[in-house]
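Novice: need a 3D model of the sequence below.
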Amino acid sequence: MAMITTTSIYVLGFIGLMIYTAIVIANKQLCFIFGDVSDGIEYLIICGCALAASIPSVLLLFAIYKQKQILRIQSYQVICIVFETVLLVVCVVAVSLPHSKNWGPLIEPRGNGASITWWTQIKQISSLCVEGKLYYQSDDSSTKIAGNCQYVPTYKTNNHNLLIPSVQFTFQLFDDNFTFSNVVKEDVSFFVTSDILSSRQYLQKNVEGTQQYDIHVSAGDTIQHYSNKDMFKLLSNPDQLKFLQAVGEQDAKSALQEFNYLQQVHGVCFYFVSAFDEHSQMTTASIEIAIQFLEREIYSYSGIKFIVSHQPVYSTGEHGANPQFSIAMQSFLDRHEDSNIMAVFGGRDHVFSSYQKDGVYFFNTGGSGSRLTNVFETSEMKNRTWKANRLDGPQPSDQRLNFGGEFHLLSLLQHTRVEVNVSKSGVGYVIKNIETGKVESTFAQDIKKPRFWGPIVSPYENGANITWWTRDPVKTSVCIDGKLYYGTNNMHETQTLEDCSLEPAVEKLYFHSIFVDRQQFDAVVEGKEIHFDNRPKDSVKFIITSDAHEMTPIIRRSIQNMEDFDFHICGGDQTYWSTAIEYDLAFPNWHQKPFCQCQGNHEAYATRRPVKQRDTTFHQQINGVHFFSVFIFNESDIAATDDLKVNESIAWLDANIPLHNGPKYILTHYPMYSTGGFGSYPLYTAQLEQLIDKYANNQILAVISGHDHIFAAFKRNNIFTFVAASGGGVLSKVNDLETMGDISRVWNGTELHGPIKSDTKWSMNYENHLDSYLKFTRTEVQFGSGRVKYVVRDLESWDVLVEYEQEY
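Specialist: Down below sits the predicted model:
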């Protein structure tokens, strides 16, 4: 056996020790020694080096044993042996410890709900109990719903993601309680960062003192590699803040989210666009796709808007402006100066810079967390070097990267975040140094909101109710044929003066509602012409929608070509909470045709309405067609039916239907029959069936409803029943067993046709089912010569899905 010298062993041990120490120091996270890491990479490296460093100790002990030289061991030899033995013990102990902690949740608003994401070190069931229902993740990563929280799913995973389709809810995770809310409100606050690049230190500095904000918006590259390690660094401490971000260069590599998308948060709309493709390259095609998205969607919402893009429009940083992108963006903004775009946020360049052109602010927020750009280095700045840590005022230059320099306001070589406060009066921007907490600068702008929304013209008894809103308070008045109708925001307080030149003695208001006691009149409200004529006609055309839930993109499509129709019937839930600002979102560029809406469960919040509206139960004749509206919900609980109201509604119908001659429709937000999750309410449906059978010869043509967010059609004894609630709200989860309550009711696609077999209590009259669609729709009705034609149209493709005919 070859002689092993103790000197060589000491050298090997020393080298191993140095390697181990270097790894620990480079890692800068001593907790990783004990397994407190994200994806185990550093853990494995450290343990491997510790094991390698222990090998010389083992060889030394073996040599000593063979040569029997224990008594000649020097003190430094003892230290070497002891230290390396300790390293070996640490490595062995670390193996038994968990490699990482849990992280999350990441709460991201999505449509009319929220995406909740978290990670666990041990595979667990992905589930959250929300409002008495269990939302859980299936093996195809989709979200399923169980009817109660006692249900026990079987699929387990480390990576958890659930989509909760509600604008307000609470949930518990990791023994903490979280609240999500995305209801529309007048005052909204958020802060903007960018390019934190997995720096936990700077993320914590950015979120300090932000509990009062509604959302954290990022212009991209918050995470560097999208590994569990990066997510752990940033999300190991639970946070109540909602989060949204644009796709940055690093994010594009992972392709974990949409490159171009929009999201409304509390009534403020954010448009996230990416100039980068999936390879993190800025191309002509990717820029064109981003601009096309903006062109297509910019008028989908009527409220305040912000654009967020990782590539800045203008910048004094290293990358500077990309002229192709900057020109395209500026051209888009010039074309849509009336679109309420307040600011464009960017990132990428690791500095703060601000610009203003034509009333729109441009902020580069890339100095939020990563290494700041060396703006004094010519090689980095390409002859655009700064002369100080701060640039003020215009920076004109013929450099292509300094595009837009004449619009420059302020640039800072500091770690900053932008705090934004949106109110009725305007938008305020605060530029804060996250190192010192000092406010470096502030900016303000007035809100460029429309002068008014409306007017909404609602047939009311033998006249019409006109409702509208104005940006500035004015007196509520309308001149009709030389007569002045004036009042307040309550139609029942309408008064008249015989001369339109007289000044009514009423206060100035934002919300206006008057009643005109005439079946036919012409009027002008804020420049919008109203031609109201509710006299009987031989033929009429009208549309039916329901459950828009202020989803403006779908609302805009649903009222297209209204000039071809006589009036508009709504099955309820045009808004979600009936607040003033929701009316601003739900009625942008509204038509002036008569609009008649039955009350939905979300309109039950009568005290929140900005204007006084009619009773929950009413009869209304429109152009000779009779509509009877009833309401069976508990007004203190928007989700619950009320048996007392069921009985009252049936009794009211029984008393009023015989009083009127002509074609009749029953409007009821809760469906009589439905293939959706709510289905039939047996007590209500049974009584409605008896009532309709009783008046079979009284020209009842159909029952129109909403509530279940689908389209469904049934026909019983030549009377149709329509569920028309796919007018904008989140479509129902009809493919989910727990949502539907019974396997016989679960859809296997997006359409159902013909009779269906099901004997559950929710499945009444399934033998007379015609068609159901999981699509956004409107129903067009053509009336005349004793015949009715119903045309169901897909609001996204504009295709006709199905047609029905009926004689009366």
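Novice: CA only for contacts and neighbour counts going forward, please
Specialist: OK.
Novice: which residues touch Ser458?
Specialist: By C-alpha atoms under 8 Å, 6 or more residues apart in numbering, the contact set of Ser458 is 464-466, 594-596.
Novice: grab the two from these that are most spread out in space.
Specialist: Ile466 and Cys596 (11.8 Å; C-alpha to C-alpha).
Novice: before we move on, back to that, show me the contacts of Ser458 that map onto strands.
Specialist: 464-466, 595-596 (DSSP state E).
Novice: I'd like the residues you listed as CSV, with neighbour count and distance to Ala696 appended.
Specialist: Putting these into CSV (neighbours: other C-alpha atoms under 10 Å; distance: C-alpha to C-alpha, whole Å) gives the following:
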residue, neighbour count, distance to Ala696
Ala464, 25, 31
Asn465, 24, 32
Ile466, 23, 35
Phe595, 20, 28
Cys596, 22, 25
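Novice: nearest to Leu203, of the residues you listed?
Specialist: Phe595 (49.7 Å).
Novice: buried residues in the longest helix along the chain?
Specialist: Counting by DSSP state H, the longest helix found in the chain is helix 41-67. Neighbour counts over helix 41-67 (16 or more other C-alpha atoms under 10 Å) mark 42-44, 46-47, 49-61, 63-64 as buried.
Novice: okay, helices next: where are they in the stretch 351-500 of the chain?
Specialist: 378-381 (DSSP state H, counting those that start in this stretch).
Novice: and this one, please, so the two structures can be compared:
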Amino acid sequence: MQSEYLISGQKVNKLTLWWCIILQAVTSCSLLAISIYSFIQYYQLGYLLNVAIIAIVSFAISILFPILMLVWSKSKQIQSNRIDKVHKSIKYSMMTLILFSTAILIGTIVYTILTMSSIVDKLYYGPLAFIHEDSTRIHWATFQENISGKNAYNEEIYDSTDFDYKLKGFKQQYSYKLPETINRFIVMTDIHLNNHYISTMSTDYDYAVLCGDYSYHGLMSEFAEGLLGMPTKPLLMAKGNHDDYSDEFIQLNGRQNNYFQKVRNTGFYFIYVQDKDPIVDERVDSGIQFIADNIHLGTGLEHIFIVVHYPVYSTGEFGSYQYFTKKMENLIQNHPELKVRATFSGHDHLFAAFKNGAQYFFVNGAGGGSIDQMTDASYGDRKWPAEELHGALPIVAENDYGYEHHQDSWMKFTRTEVNFEQGKIVYNIRDLDTNQILVSYQQPV
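Specialist: Have a look, this model is predicted:
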């Protein structure tokens, strides 16, 4: 007589039960295959790993439970004329297994759909315009091209700092002309995937300077997410320590770690220093040597700025690193022919301003990461529970080096706006939450 099983109080034959198991297994395998393919095809999209993990768990549960159920039921298999005598605990256990497995499967489908929908939105980013020597490099991403198997990350080079173009995947026509006289540029740092403040940014500036840490793992997908909504104004970017976890930042920025860029009558030295350890000493030496070897590139320009992720001075968690700070001080002192106006940095998630001689040194405030509150005892002598600090500070630890040059510090999300006015540069520090200017610094030139 044909074997039957008691499931939810109903007599189910063996063939029907197997079809249920096969259908569930095929569905789970399909989801798993889609997730793995997506992860391989779009390897830059690190967060697809979450989908793959969920699918694997779902696959394991949806396969394991029915198999256990089948084995269990097989051991309890009886003839149909005696099936009603199977113990009720077996019936409810089998029913629970099926319901739980089905719930996992449905949850995975919903999660996958929502995640993939989110990815589609985040892959529409750009265009990002990078200033190069007498040219502009346009970088953008579109989801359709990725679906077709092509690289979603695209670029075009325009042999001019003026451009007028329409990109595939974008309905809007873009145009920009870099003014002959620069009036304002802005500085932001440590976005860390949070594009909230970028998406609300006004466009009353000529170009933007970013000091690193747009990502957490250096993935192109994270740059896409963090820079989503960036106004179509030209960019200059430094690499942060989080951006160094892969080589994809080089692909995005189109530069090496250390480089020089002239923008009209202004020059920028970008160097890469990420933290303090023996490897960083090599990077410090490399960055300082790069500037020393390329002094001629900035000589004669009206304004010079240095951009580096690790701060020269800071009241933040990491503070100053004397090996780096003293080399930077000596470089500026030994090359008066360079009209260094300021150094911009990030890394410590706060705003801090220092002035040593005629030069300003800014930690530019997080543009979207978290704020370092620094009230925990683990910070020791470096903790300061106040929301702001002003004036010179006492040096109480080695990484407080340079505190005598301190001007102001705030525990806020900020942006630095650099305005060129007649005979002076004005640095406005804007609170990104209130849109109010916290403080202005004037630098005669």
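Novice: would you pull the TM-score for this pair?
Specialist: Superposed pair, TM-score by TM-score structural alignment, normalised by the length of the second structure: 0.72. Supporting alignment: 356 aligned residues with a C-alpha RMSD of 3.3 Å.
Novice: corresponding residues in the second structure for the longest helix of the first structure?
Specialist: Using TM-score structural alignment, none of the residues of the second structure align to helix 41-67 of the first structure.
Novice: helix or strand right after that helix?
Specialist: Moving toward the C-terminus from helix 41-67 of the first structure, the next helix or strand (DSSP states H and E) is helix 75-95.
Novice: quick one: list the elements packing against that following helix.
Specialist: If contacts are counted by 3 or more C-alpha pairs under 8 Å, 6 or more residues apart in numbering; DSSP states H and E, helix 75-95 of the first structure sits against helix 6-27, helix 41-67.
Novice: which strands and helices sit next to whichever helix or strand comes after it?
Specialist: Downstream of helix 75-95 of the first structure, the next assigned helix or strand under DSSP H and E is strand 103-110. Under the contact definition 3+ C-alpha pairs under 8 Å, 6+ apart, strand 103-110 of the first structure sits against strand 113-125, helix 228-235, strand 242-245, strand 261-265.
Novice: between the ones you listed, which gets nearest to Val78 of the first structure?
Specialist: Per C-alpha to C-alpha, nearest to Val78 of the first structure of those: helix 228-235, 37.9 Å.
Novice: strands of the stretch 101-250 of the second structure, start to end?
Specialist: With strands called from DSSP state E, counting those that start in this stretch, the stretch 101-250 of the second structure shows them at 125-132, 135-141, 153-158, 162-166, 173-177, 184-188, 207-210, 234-237.
Novice: reformat these as a markdown table; add distance to Ile61 of the second structure.
Specialist: Listed next are the strands of the stretch 101-250 of the second structure as a markdown table, based on distance: least, C-alpha to C-alpha, whole Å:
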| stretch | distance to Ile61 of the second structure |
| --- | --- |
| strand 125-132 | 37 |
| strand 135-141 | 37 |
| strand 153-158 | 37 |
| strand 162-166 | 49 |
| strand 173-177 | 50 |
| strand 184-188 | 46 |
| strand 207-210 | 46 |
| strand 234-237 | 46 |
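Novice: wait, which of those is closest to Phe249 of the second structure?
Specialist: Of the strands of the stretch 101-250 of the second structure, nearest to Phe249 of the second structure by C-alpha to C-alpha is strand 234-237, at 9.8 Å.
Novice: how far out from the middle of the chain is the closest one?
Specialist: What separates the centre of strand 234-237 of the second structure from the centre of its chain is 15 Å, taken as C-alpha atoms, centre = their mean, to the nearest Å.
Novice: try stretch 315-330 of the second structure
Specialist: For stretch 315-330 of the second structure, the distance to the chain centre is 25 Å (C-alpha atoms, centre = their mean).
Novice: Provide the aligned range in the first structure for it.
Specialist: Taking TM-score structural alignment, stretch 315-330 of the second structure hits residues 675-690 over in the first structure.
Novice: start and end of that stretch, how far apart?
Specialist: End-to-end distance for stretch 675-690 of the first structure, by C-alpha to C-alpha, to the nearest Å: 21 Å.
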